[in-house]
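>>> Provided below for reference: sequence and predicted model.
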Amino acid sequence: MTQPNLGCGHEREEIYKPRKPPPVVCVVCAWQLHLVHGTHHGRDLWFLRHASRAPDCSVRLGEGMQHHLLKLDLAAHVRAVDGWRADYEVAAEDGSWRADVMATGPDGRRIAMEAQLASIAVTDIEARTARYQAENIECCWFTDRKTVPWLDNVPAARVQRPEDGGEVVVTAGPARFVPRLCDSACGPIIDGTPLACPGHGTWQGVDPFPLARFVAGLCHDTTRPHHVRIDFDPVLRWVTRPYLALEEQQRRAHAFFEQAIDDQAEINRRHRQAIHDLIARQDDLKRPVEEYLYARLGFYPELAGRGDPTFAMGVPVHVNGRPYAVICPVANRVAFRRTELASLILFAATERERDRIAAQALPGQRIEVIPRPQPQ
């Protein structure tokens, strides 16, 4: 009705106030329809209305002026996109769905645009959305209601028509991802460097913008429905690819951040285990080393209680108050103390430990292997 050519070989004027009522009937209730012409803020409005005493039907219930205006806006914005067409009241062959405005692209892609100004239960609108999806038809529900309980559940947008007749704007439904970084590092220190902040960005609503731009985005497939978290709750919102890219960038940063923390935790665990194992070896070798040196010196040496950094974290052994030997020094620390350790006897618990120490010590370093006592 919004175009002079009705698309069926007839002109609009042929069914507007004719002498004889034209055979135009409602496809739902089969009641006669009249073509109505009106204006709103200087705009021509053409739409079909049921003749008097018509029965209730799903089409008739949505014939308010605001409903017609919104459908008119949606159709006009679709037709403004190159290659796209808009048709009113397009129904499934089996009657399972009826779109207020069906937008069809040059590649056959279809988007059902529903002007849902009346109240509807969440379960009902979800079911109607599912019927479109079952036939590979995308959809978007438009409403001007202030309270929309289903806005988070189905692809939808809230619109507002200015009282001065200005262009309709979208006020809710789309969302944008707003990145946010800490002023300083917010994670642990890895290898002496604080981890950079992975980001604390959030999804937020958008400022009102023209409905025409939103419809163009739907047709160009640059805005898509996507589940996001707003105030910790998962909701369905219309988003664009750049915002999705920002979210993905933060997701990857968080994954790297968490992996780095896990890796550092594993390094710390292994380090603690290595210290535990080192202390156990040293404790096990204390008595055998005492007996070994007693057999050669004729008296017991003096053993420190624990490893000493000065002796590469090995347990120092003193004879007559002077360093004489070291029990199980840490191999990778021997390299930094090789000169001080060169004149001492180094004790190892296994051949493998001896080889590790020898690889870091000066050539000719005396290293004795004393096996750990077997547990009784």
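Done, it's in.

>>> CA atoms for contacts and neighbours, from now on please.
Fine.

>>> in this structure residue 47 contacts residue 4, no?
No. Residue 47 lies out of contact with residue 4 (Cα atoms under 8 Å); the separation is 12.0 Å.

>>> of the two, which one has the most company?
Between residue 47 and residue 4, counting by other Cα atoms under 10 Å, residue 47 is the more crowded of the two (17 against 11).

>>> could you point out which element follows the helix or strand where the more buried one lies?
Residue 47 is part of strand 43-50 when elements are defined by DSSP states H and E. As assigned by DSSP H and E, the chain's next helix or strand after strand 43-50 is helix 65-79.

>>> what angle sits between that next one and strand 43-50?
With axes from the mean of the first three to the mean of the last three Cα atoms, to 10 degrees defining the directions, helix 65-79 sits at 120 degrees from strand 43-50.

>>> same for the next helix or strand after helix 65-79, what does it pack against?
Downstream of helix 65-79, the first helix or strand assigned by DSSP H and E is strand 85-91. Packed against strand 85-91 by the contact rule (3 or more Cα pairs under 8 Å, 6 or more residues apart in numbering; DSSP states H and E) you find helix 65-79, strand 98-104.

>>> tell me the most buried of the ones you listed?
Mean neighbour count (mean count of other Cα atoms under 10 Å) peaks for strand 98-104 among the helices and strands packed on strand 85-91, with a mean of 23.

>>> how big is the angle separating that strand from strand 85-91?
Using the same axes, to 10 degrees: strand 98-104 against strand 85-91 is 150 degrees.

>>> just so I have it, where are all the helices in the chain?
65-79, 122-134, 211-220, 241-297, 331-334, 338-341, 351-360 (DSSP state H).

>>> switch the ones you listed over to TSV; also include distance to residue 93.
Shown next, in TSV, are the helices of the chain (distance: least, Cα to Cα, whole Å):
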stretch	distance to residue 93
helix 65-79	22
helix 122-134	13
helix 211-220	24
helix 241-297	35
helix 331-334	79
helix 338-341	89
helix 351-360	81
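
>>> residue 98: which of these is closest?
helix 122-134 (9.4 Å; Cα to Cα).

>>> show me what that closest one is packed up against.
In terms of contacts (3+ Cα pairs under 8 Å, 6+ apart), helix 122-134 is packed against strand 138-143.

>>> which helices and strands sit right next to the strand it packs on?
strand 110-115, helix 122-134, strand 156-160.

>>> please identify which of these is closest to residue 62.
So among those, strand 110-115 is nearest, using Cα to Cα, at 8.8 Å.

>>> take the one below as the second:
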Amino acid sequence: MPLTAQHASAGVLDATVDPLGEGMPWEAIHRARPRAPLTCRECGHGLHAKVSPKGLRFFAHDRAAPTCSLVGETMAHRLLKLQLASAIRDAGWYAELEVAGDGWRADVLATSPDGAPGPCPGHGWWRPVEPGVGLSVFVAGVLVGTIRAHRALRYSRLFLESARIVWTTRPHVIAERAQLVASEHRREHDDLASAEHERHLAAIPAKLARQQALTPPAVELVGRESRGYVGVRDATPEWAMGVPLFVYDTPQGVISPVVSRISAEVRARLGGLTLFVATEAERRALARACGPEQRIVLFEVEIPDQPQPPAAIYSGTFWSRRQWATGASRRTRR
């Protein structure tokens, strides 16, 4: 039901104010005889003035009214329009109800005292907020610009997209932007971590193949220099994922440790041992990580594309299948 009507001579009448317009009182149109010449500003059909059981003044369409967007408004909707208009007027602005424009119609149109329209670029999203904000405070904030309509942004699974328009304050907009920046940084970090993880997985077979190719010459050198039995143990973080070589339970060397896993503790543990590498680039990287005093031996070995079964590496050279399984070796030749 509309809250405004078009009078044949007095122009637009507003049921929410006194007088209604052009100095016309409510009594001049409500149950007046002869009937006041009122029509709907939306559809042009005849209207008559009414009062709800709770005292709300409004206009109702006469019978056989055509389809009109103002027909069927709930009481809650009409009360909200009334409260908005009152809050706008309390803030010192002009409020007009049910104003139609080029392809749009405003339930309530706010105009500043200097004639500029209110700062309302679109529809907002209404929902309860905590703590609650009074309608008068909200409307006054919208009119002076401390509360603004803002198109919120959010990250979907793949990209940044626009969400709903919300009414909010500048600090909340700044907080949203900070959150979006943090989310973008986190997403970039996750992408980099995922790429690094994939590179790490791809590098594992090459690392194992390199360590296997280095093991025979490294065992031969350690056995010759120490004149003892050489035991090859599993690669563990304790040795920066390199393969440690022991003689009588004493570490003597490490085959191809991972540079990125060399901490201060691991660096101290590697000091005094011999490190074995297969490339000049690996030797330089280890030298930077361990210091100039670290002994590093470079063997030019043929590295297979994929690591081989241990028995295939050592059978016929320094290790037998049984020796690989038990961790024992025969004495290397001097």
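Sure, I can see it. Just so it is clear, the model here is predicted, and its values are computed rather than measured.

>>> including mean neighbour count, could the helices and strands packed on strand 138-143 of structure 1 go into CSV?
Formatted as CSV, these follow (neighbours: other Cα atoms under 10 Å):
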stretch, mean neighbour count
strand 110-115, 22
helix 122-134, 14
strand 156-160, 22
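
>>> output those as a markdown table; include the columns distance to residue 290 of structure 1.
As requested, these are exported to a markdown table (distance: least, Cα to Cα, whole Å):
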| stretch | distance to residue 290 of structure 1 |
| --- | --- |
| strand 110-115 | 87 |
| helix 122-134 | 82 |
| strand 156-160 | 82 |
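
>>> residue 373 of structure 1 is nearest to which of the ones you listed?
Comparing these by Cα to Cα, helix 122-134 comes nearest, at 73.3 Å.

>>> the closest one vs strand 110-115, what angle?
In terms of direction (the same axes, to 10 degrees), helix 122-134 of structure 1 departs from strand 110-115 by 160 degrees.

>>> helix 122-134 of structure 1 to strand 138-143, inter-axis angle?
150 degrees.

>>> ok, the residue nearest to residue 45 of structure 1 when sequence neighbours are not counted to residue 253 of structure 1 distance?
Residue nearest to residue 45 of structure 1 in three dimensions, not counting chain neighbours: residue 38, with 5.0 Å by Cα to Cα, 6 or more residues apart in numbering. Distance, residue 38 of structure 1 to residue 253 of structure 1, using Cα to Cα, to the nearest Å: 57 Å.

>>> more neighbours: these two, which one.
Regarding residue 38 of structure 1 and residue 253, a neighbour count based on other Cα under 10 Å identifies residue 253 as having more, with 16 against 11.

>>> any idea how far that one lies from residue 203 of structure 1?
17 Å.

>>> repeat for residue 211 of structure 1
Relative to residue 203 of structure 1, residue 211 of structure 1 is positioned 21 Å away (Cα to Cα).

>>> and what of residue 220 of structure 1?
Residue 220 of structure 1 is 23 Å from residue 203 of structure 1, by Cα to Cα.

>>> same question for residue 267 of structure 1.
From residue 267 of structure 1 to residue 203 of structure 1 the distance is 35 Å (Cα to Cα).

>>> and these two? which has more neighbours close in?
residue 203 (19 against 12).

>>> surely the more buried one meets residue 226?
No. Applying Cα under 8 Å, one finds residue 203 of structure 1 not in contact with residue 226, separated by 11.1 Å.

>>> could you check how far the residue nearest to residue 45 of structure 1 is from residue 115 of structure 1?
The value you get for residue 38 of structure 1 to residue 115 of structure 1, if Cα to Cα is used, is 20 Å.

>>> counting neighbours, which bits of stretch 264-279 of structure 2 end up buried?
By 16 or more other Cα atoms under 10 Å, the buried positions in stretch 264-279 of structure 2 come out as 267, 270, 273, 274, 275, 276, 277, 278.

>>> the last one matches what in structure 1?
Okay, so that is residue 278 of structure 2. Superposed on structure 1 with TM-score structural alignment, residue 278 of structure 2 falls opposite residue 349.

>>> now do the contacts for its match.
Residues in contact with residue 349 of structure 1 (Cα atoms under 8 Å, 6 or more residues apart in numbering) are 281, 285, 328, 369, 370, 371, 372.

>>> now it: how far from residue 277 of structure 1?
From residue 349 of structure 1 to residue 277 of structure 1 the distance is 11 Å (Cα to Cα).

>>> so stretch 313-327 of structure 2 corresponds to what in structure 1?
Going by TM-score structural alignment, stretch 313-327 of structure 2 sits over no part of structure 1.

>>> roughly how far does the closest residue to residue 229 of structure 1 other than its chain neighbours sit from residue 76 of structure 1?
Leaving aside its sequence neighbours, residue 229 of structure 1 sits nearest to residue 235 (Cα to Cα, 6+ apart; 6.1 Å). Distance, residue 235 of structure 1 to residue 76 of structure 1, by Cα to Cα: 29 Å.

>>> from residue 229 of structure 1, how far out is the most centrally placed residue in structure 1?
Geometric centre of structure 1, nearest residue: residue 247, 5.5 Å, by Cα atoms, centre = their mean. Distance from residue 247 of structure 1 to residue 229 of structure 1, counting by Cα to Cα: 11 Å.

>>> what does residue 212 of structure 1 give?
26 Å.

>>> again with residue 248 of structure 1
Residue 248 of structure 1 is 14 Å from residue 229 of structure 1, where distance means Cα to Cα.
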